[in-house]
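Chemist: After the sequence you'll find the predicted model.
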Amino acid sequence: MADSQTLRITGMTCANCSARIERKLGKAPGISQVSVNLATEMARIQYDSSVTSLDTIRQTIRDIGYDSAIPESGTGASDSGLKRQQTEVFLSLILTAPFILAMMLMAVEWMTGYHVHAAMWFDQSIWPFLLATPIQFYFGRHFYRQAWAATLQKTADMNTLVALGTSAAYFLSLYLYLTGDAHHYFESSAMVISLVLLGKYLEKRSKLQTRTLIQSLAALSIKSARVIRDGTERTIPVADLLSGDVFVVLPGETIPADGVVQQGTITTDESMLTGESLPMTRQPGDKIFSGTLVTDGRLMAKASSVGEQTVLAGIIRAVEAAQGKKAAVQAMADRVSAVFVPVVLVIAAGTFTGWYFFTEAPLRDALLHAVAVLVISCPCALGLATPVALMVSLGSAARHGILIQNPDALDLLRSSRSLVFDKTGTLTTGKPTVSRFDDPTDSLSRYGSDLMTILGQSTHPLSQAIHRYLSEKTFVPASIPIDALDNRPGAGFSVLSGLNRWDVGSGDLVSDESGTTGTPGETVVHVALNRTRLFSFWLHDPLKPEAAGTITKLSQRNLNIHILSGDRQEVVSARASEAGLPHVQATGNLKPDEKAAHIQRLKESGGVVMAGDGINDAPALASATVSIAMSTGADLAITTSDISILNGRLSLIPMVFDLADRTHRTIRQNLFFAFLYNSLGIPLAAAGLLAPWIAGAAMALSSVSVVSNALRLRKF
């Protein structure tokens, strides 16, 4: 049986760590897929529970040298270890402070010629040894532990570099001290470890800042709910709330579950959930969602989805899953990191050999230059360059109501040549109204209630619009049997009720010998009973207010923009004209499979982005290079599309393209900086121009700089 589990991994320090876990787990029996993300410190594992178990998987991770835990939903990586890490960094820096002070006093002596006795006394005393030893073996124990674990796995990583480099400096200094040499380099090992620890602490704190979106979404979940059971209102833990319970929410309180309004007209703030900044009015019969705030009115609603089944929980899972995925652009950095550390070890050995055997440099200088190479060469920045930028980008998008479920979509957007829109519910409001009605046999009074029941079997916006129209004429659904339902995508649907057959749809489904047609911009829906047309309804679905402006912005990107619809060609052309598109780029009368075939033809000229409702356009969305599903108001849902726009706002589509550009630019900047750092740092260290402690500071700064650059995407 296939299972999937997300684990929080602690102890990873560079891309080689995540790669080692992936390789080890990937070879374990029963595991079909594993992806470890350094930035989120999460591993997503798919395994066969009949072959292996979660306990076995976690033990394998421990054997590699790392710890794992099952994260609580919505919390992301825990910051429980951050305070402990902060304490260790603080104590390490306190022990390192005398070295720094002594170096400053020596610098004063060198610049002024004034002899500073305190600096000389400290340098020749036992204090450097006493201070450096706990730093090396207590605060630096993590490096030794992880380096040894890497050695057992016949690999090497950042910990190997730091452990080897600082050990060389420490034991050289110890030898010099024990043999009575006045010069030693305890400050090098102590300062490198302290600065690397400081850098890792700042890096982790910065990475935690990238998870604020998940934390803010999780904070929307409340702890208690006010329910009505047995006629009595009581407060219960939200975990005890059941589907079907009737709950009450007062102004200023948060809705505890997804449901349907039973009583009360309320105003809600859904900004944190969908990015919609305007207050929304909800009336009896409307859907409401967990995590939204009631700003006005008293709500009584019936719960339809609770706990992990709510839309809010689904959004949290989707964002966490997307942030845990590895984008294709990260593959190059992972491949480089995999061979980087062994190459560095060779360079460090060459540095020592060159200085010691081919120059007049003493042993201590040759060793310190090799130490500087080891310390400055950590590929941490390279491993973080891509995943941290993607992580922040996905969080920023979700804050605006844009749920990016496939991180690769951001890169694919930039290379796409065509953008395809569905019409109904995407470019239009999706809330059509009946503008005209034809009843040639004067049968509405007889069949109106039956028709309401028939229309209630369909969720299509046109069926719902006619249903509302009949409701306004005071018809109520009749109690007639529904024996069979046959949906005809792109044409309509048929219902068998007793001995009667009802057909609702276009001329493809309902024969219309009268030749009734709609005016350009109107859609015609025919209703037939036992193959005889009873009614025709003309409906008008206006464009969304932002449609024309959105088309204009997207056209400036040199995208070929198309409208594909199952509606009549005249209607589609009219909407295209209103939106500012030439008629030649608007195609109607298409069935779902014909839309998909049209997209396949467009893909011959480059990538295709498709924006649709995520349900009726499933085949076309699946055919596109990048699929964008538009969810609106009461139809809010998490789909399997690459990108979901949770509030249905067209204006967010240009924003998605802009975010793709900024994310790509940030990743390129990070990768450029990471490569430049190592390209310059290693030669300078090998040339003897960088002291080990400076190399340690530079290494720490490189990782923090990459994360800080990615954090700028939070302002998007």
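Modeler: Nice, I can see it.
Chemist: Every contact and neighbour count from this point should use C-alpha atoms.
Modeler: Fine.
Chemist: and residue 661, what element?
Modeler: Following DSSP states H and E, one finds residue 661 within helix 652-686.
Chemist: Show me what the next helix-or-strand element following that helix is packed up against.
Modeler: Once the chain leaves helix 652-686, the next helix or strand it forms, by DSSP H and E, is helix 692-711. The elements that helix 692-711 packs onto, with contact taken as 3 or more C-alpha pairs under 8 Å, 6 or more residues apart in numbering; DSSP states H and E, are helix 186-209, helix 363-376, helix 380-399, helix 652-686.
Chemist: Select, out of those helices, the one closest to residue 299.
Modeler: helix 380-399 (26.0 Å; C-alpha to C-alpha).
Chemist: so what's residue 202 closest to, chain neighbours aside?
Modeler: Nearest residue to residue 202, sequence neighbours excluded (C-alpha to C-alpha, 6 or more residues apart in numbering): residue 704, at 6.5 Å.
Chemist: and the comparison structure, right after this:
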Amino acid sequence: MSKAAKVESSCSCCSDQDITKTADSCCSEEETEKGENEEEEGTDASASCCSSETQQEVTDSSCCSGEAQQEVTASSCCSSETQHEATASSCCSTAESNNDMQDNKEEKQHIVEYTIQGMDCPSCAATIEKGLRKTTGIQSVQVSYGTGKMTVGAEEASIHNQIPKQVQKLGFEAEPLHATKNMETYQIDGMDCGSCAMTIEKHLSKNPNVQDVSVNFSTGKMQVDHTTDPKEIVKEVQRAGFDASLDTSEQQTDQEPKKKKVGTSTTTLSGIFLGLGFLGSFTSISPAVITALYAVAILIGGFKPVKSAFYAIKSGSLDMNVLMASAAVGAALIGEWFEGAMVVWLFALGNTLQNRSIERTRESIKSLVNLTPSEATVRSGEQLIRKAVEEVAIDDVIVVKPGEKIPLDGEILAGSSSINQAPITGESLPVDKQQEDTVYAGTINESGSLDIRVTKLVEDTTIAKIIHLVEEAQEKKAPSQAFVDRFASIYTPIVFALALSVMVVPPLFGLGTWGEWLYKGLALLVVACPCALVISTPVSIVSAIGNAAKNGVLIKGGTFLEKAGVVQAIAFDKTGTLTEGKPKVAEVLSVKHDRDELIAIARTIEAYSTHPIAQAITTYAEERAIDMKEGEAFQAIAGKGAQATIDGVEYFAGNPALFNELNVSLHEIEERLDSLQKNGNTLVVVGTRTEVLGIIAVADTIRPITVQAIQALKGIGMNEMVMLTGDNDGTAKKIASETGVDRHFADLLPEDKVTVIKQLQDEGKRVAMIGDGINDAPALATADLGIAMGGAGTDTAMETADIVLMADNLEKLPHTIRLSRKALNIIKQNVWFSLLTKLAALALIFPGILTLWMAVLSDTGAAILVILNSMRLLRQK
């Protein structure tokens, strides 16, 4: 590049045409910004702001003349014949004004940050940037592949409504990072199959006020992120040929019976006219009358499918309604009125049975909603007042009598009782509760009367969170479902095109009559709809997740349901998972004093410690009514134990290493120490600076259900069970032998547990990790499947894990694995049955064996059988 060219690029503040302009118009805001950018890159900013007849001849640094170049301010840096005619400040903007201009430009931009999903490599970021820069109104785009974030500056805030859709067209997903969403849930009525959901999605996505929409046929619900009135959303759904209502219990109660009544009457009326026409064909009734009866049957039964078909075509979808409407109209056009009427009636009847069947799968969530009572008895002074649960505030005191359901989460202030927590945790036996214990909404008070202080509002209770998370889980697509949807989206248009070819091509070559091939093409249209295939996976997943929720297991989506079904190894955290997590005194060995005296000294030393081992010793002493002594100078010795002064003598309680440091001989008890450690005990040695008084052995007890759960897992063919622990190898061996796990890894830090998980994965196993959802977070995240235990007591576990066992034990883990495996088997059965049914129907069309009504029967019948097969998961014990 020549020197003149360099100057032109860097000092292009005024073009040749601008020479006649006054000095104060020499620099545009755009060029000033360019100058600032060049200043950041190391070039002279002032050099880009020159007004000179000889502009192309000067060098980059010649904008400011002579030796005074270093001394003059930016505002006087002009080399021009007209420089003296204008004020110094008018030739070029000062650095300060440049900054002001840049700030003003940034203020004009509406900047929003987004998270981007789907980027595989840095070139994806470049693709998004290039694609969005072409959009009118977007001023700046910056995508970071490393952080998965994008920053967009736009002229108007409304432009950001289009960003997610533009990014989606490029093959990625964008979601505003800090934008507030107006996400609402609607109940959809009138969907006949999975493709109806796609029709609604496509229709609503064209509305500029809708940012995101997701319709789930299995749950009958629609999630919409929009910036308009809910009534407008309802109208849009109605325009697509369906009915929608905000998902509230009142609306569902009022509307559902009405919807069912209308659906049943049209199917029945259509059937009556079809029956009259069919019977009339065996009498001397005029053929015109019989045709009219069939036509009325088609009009009554086909009104809704035709209406839905119209909106499906308008939205660019080829759903079941389009195919059935085409078949019915085509049959009428070629004079096959009976076939057309039969197609319509069988389709309506099939949809009625199908909707009633799938409603059974949706009942799993409704049964959870009905667990909690709608009213609570609130104590107000000496009075008891009945209030709606929505009106009860935090810290209100509610009274729950024996046999009643607890209406809200809370803490027991007075009374004790046995609580049936099965609705939340799935536990088979009631749990004893007393003062200060936590109780959950929806559980049943079986015996004593309780005064409970409310700790959570009705929308924040544990059962409310479970319902919310289960609904979210049922709406998430599993990998197999996503594959089937992609397959169906390709399969349907291909078969539709094939059907049109069958109608047109053979008659053109004289291979048969137009009517004959048109009929076969219509039958092929009916067979084309992959309705049974599309619903084969989601209905199974909804049923399985609903079953799990009722049994105290929260599965966070179809993906995790499928992963649980293929897990080959399970890694258990020891403390709090296989064991109680609460150490207890296992043995007391006195050397110098009697047993009670030794325990009294140990209790005194440990009195002010919160360490679990110290609390175990204190609890042991309290249970035996052994009082502590008068002590002073209490002190914790980090990582080794504690000390206190009793009657002027210093006493110590700690591990053997502490006494080795004090130079106290342990020779007399060395064999006993080794024996206790090998049996899995943690040792607390008690003594003074000169002698050992005794040993207290503390051990973590195995949960009663642990051995049973592990045996059940082995019974269902789980390949390998591994225990991970930070304890010593002796303790690990003892727990491993008592619980029946196959392998154990001891002396592990949190990062070591991650290494073990990776080692198991490197061995070719799909690994599930079970912990408390908090302490073992790295290992849970590394495993193929993270399972948290005790979700009813920890919100964190409910939010972070893939699967949550609501009870604080492993009782439901075997059920979860069995349920997941059965769900996978049923999904495979459904998919193969759907495909084989289609292939058989296709093979029977061309010999002329398959009639139109048989094609409809094969399609709707297959869909109903798939749903009924999936519903077996609801009854899995």
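Modeler: It's in. These figures come from a predicted structure and were not determined experimentally.
Chemist: For the helix holding residue 661 of the first structure, give me the average deviation versus the second structure.
Modeler: Taken against the second structure, helix 652-686 of the first structure registers an average deviation of 1.4 Å after superposition, with mean C-alpha distance after the TM-score superposition for the first structure.
Chemist: So what's the gap between that helix and the chain middle?
Modeler: Counting by C-alpha atoms, centre = their mean, to the nearest Å, helix 652-686 of the first structure is centred 19 Å from the centre of its parent chain.
Chemist: got the angle for that helix vs helix 380-399?
Modeler: Using axes from the mean of the first three to the mean of the last three C-alpha atoms, to 10 degrees, the inter-axis angle of helix 652-686 of the first structure relative to helix 380-399 is 170 degrees.
Chemist: What are the buried residues along helix 652-686 of the first structure?
Modeler: For helix 652-686 of the first structure, burial by neighbour count (16 or more other C-alpha atoms under 10 Å) applies to 652-660, 662-664, 666-667, 669-671, 673-675, 677-678, 681-682, 684-686.
Chemist: re earlier: output the helices and strands packed on helix 692-711 of the first structure as JSON lines; include the columns distance to residue 294 of the first structure.
Modeler: As requested, those are exported to JSON lines (distance: least, C-alpha to C-alpha, whole Å):
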{"stretch": "helix 186-209", "distance to residue 294 of the first structure": "28"}
{"stretch": "helix 363-376", "distance to residue 294 of the first structure": "54"}
{"stretch": "helix 380-399", "distance to residue 294 of the first structure": "19"}
{"stretch": "helix 652-686", "distance to residue 294 of the first structure": "25"}
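Chemist: Residue 100 of the first structure is nearest to which of the ones you listed?
Modeler: helix 186-209 (8.0 Å).
Chemist: any idea of the angle the closest one forms with helix 363-376?
Modeler: Using the same axes, to 10 degrees: helix 186-209 of the first structure against helix 363-376 is 0 degrees.
Chemist: Give me the mean deviation of the helix or strand that helix 186-209 of the first structure is followed by from the second structure.
Modeler: Sequence order places helix 212-218 as the next helix or strand after helix 186-209 of the first structure, per DSSP H and E. Helix 212-218 of the first structure differs from its equivalent in the second structure by a mean of 1.7 Å after superposition (mean C-alpha distance after the TM-score superposition for the first structure).
Chemist: Could you pull out the buried residues of helix 212-218 of the first structure?
Modeler: Here helix 212-218 of the first structure shows 212-215, 217-218 as buried, counting by 16+ other C-alpha under 10 Å.
Chemist: ok, residue 131 of the first structure to residue 368 of the first structure distance?
Modeler: According to C-alpha to C-alpha, to the nearest Å, residue 131 of the first structure and residue 368 of the first structure sit 20 Å apart.
Chemist: In terms of neighbours, single out the busier of the two.
Modeler: Using other C-alpha atoms under 10 Å as the criterion, residue 131 of the first structure and residue 368 rank with residue 368 on top: 26 against 20.
Chemist: Excluding chain neighbours, give the residue nearest to the aligned partner of the more buried one in the second structure in space.
Modeler: Under the alignment (TM-score structural alignment), residue 368 of the first structure maps onto residue 519 of the second structure. Ranked by C-alpha to C-alpha, 6+ apart and with sequence neighbours excluded, the top spatial neighbour of residue 519 of the second structure is residue 331, at 7.0 Å.
Chemist: Regarding the corresponding residue of the first structure for the one you found, what is its secondary structure?
Modeler: By TM-score structural alignment, residue 331 of the second structure lines up with residue 169 in the first structure. Using DSSP: H, G, I helix; E, B strand; the rest coil, the secondary structure recorded for residue 169 of the first structure is helix.
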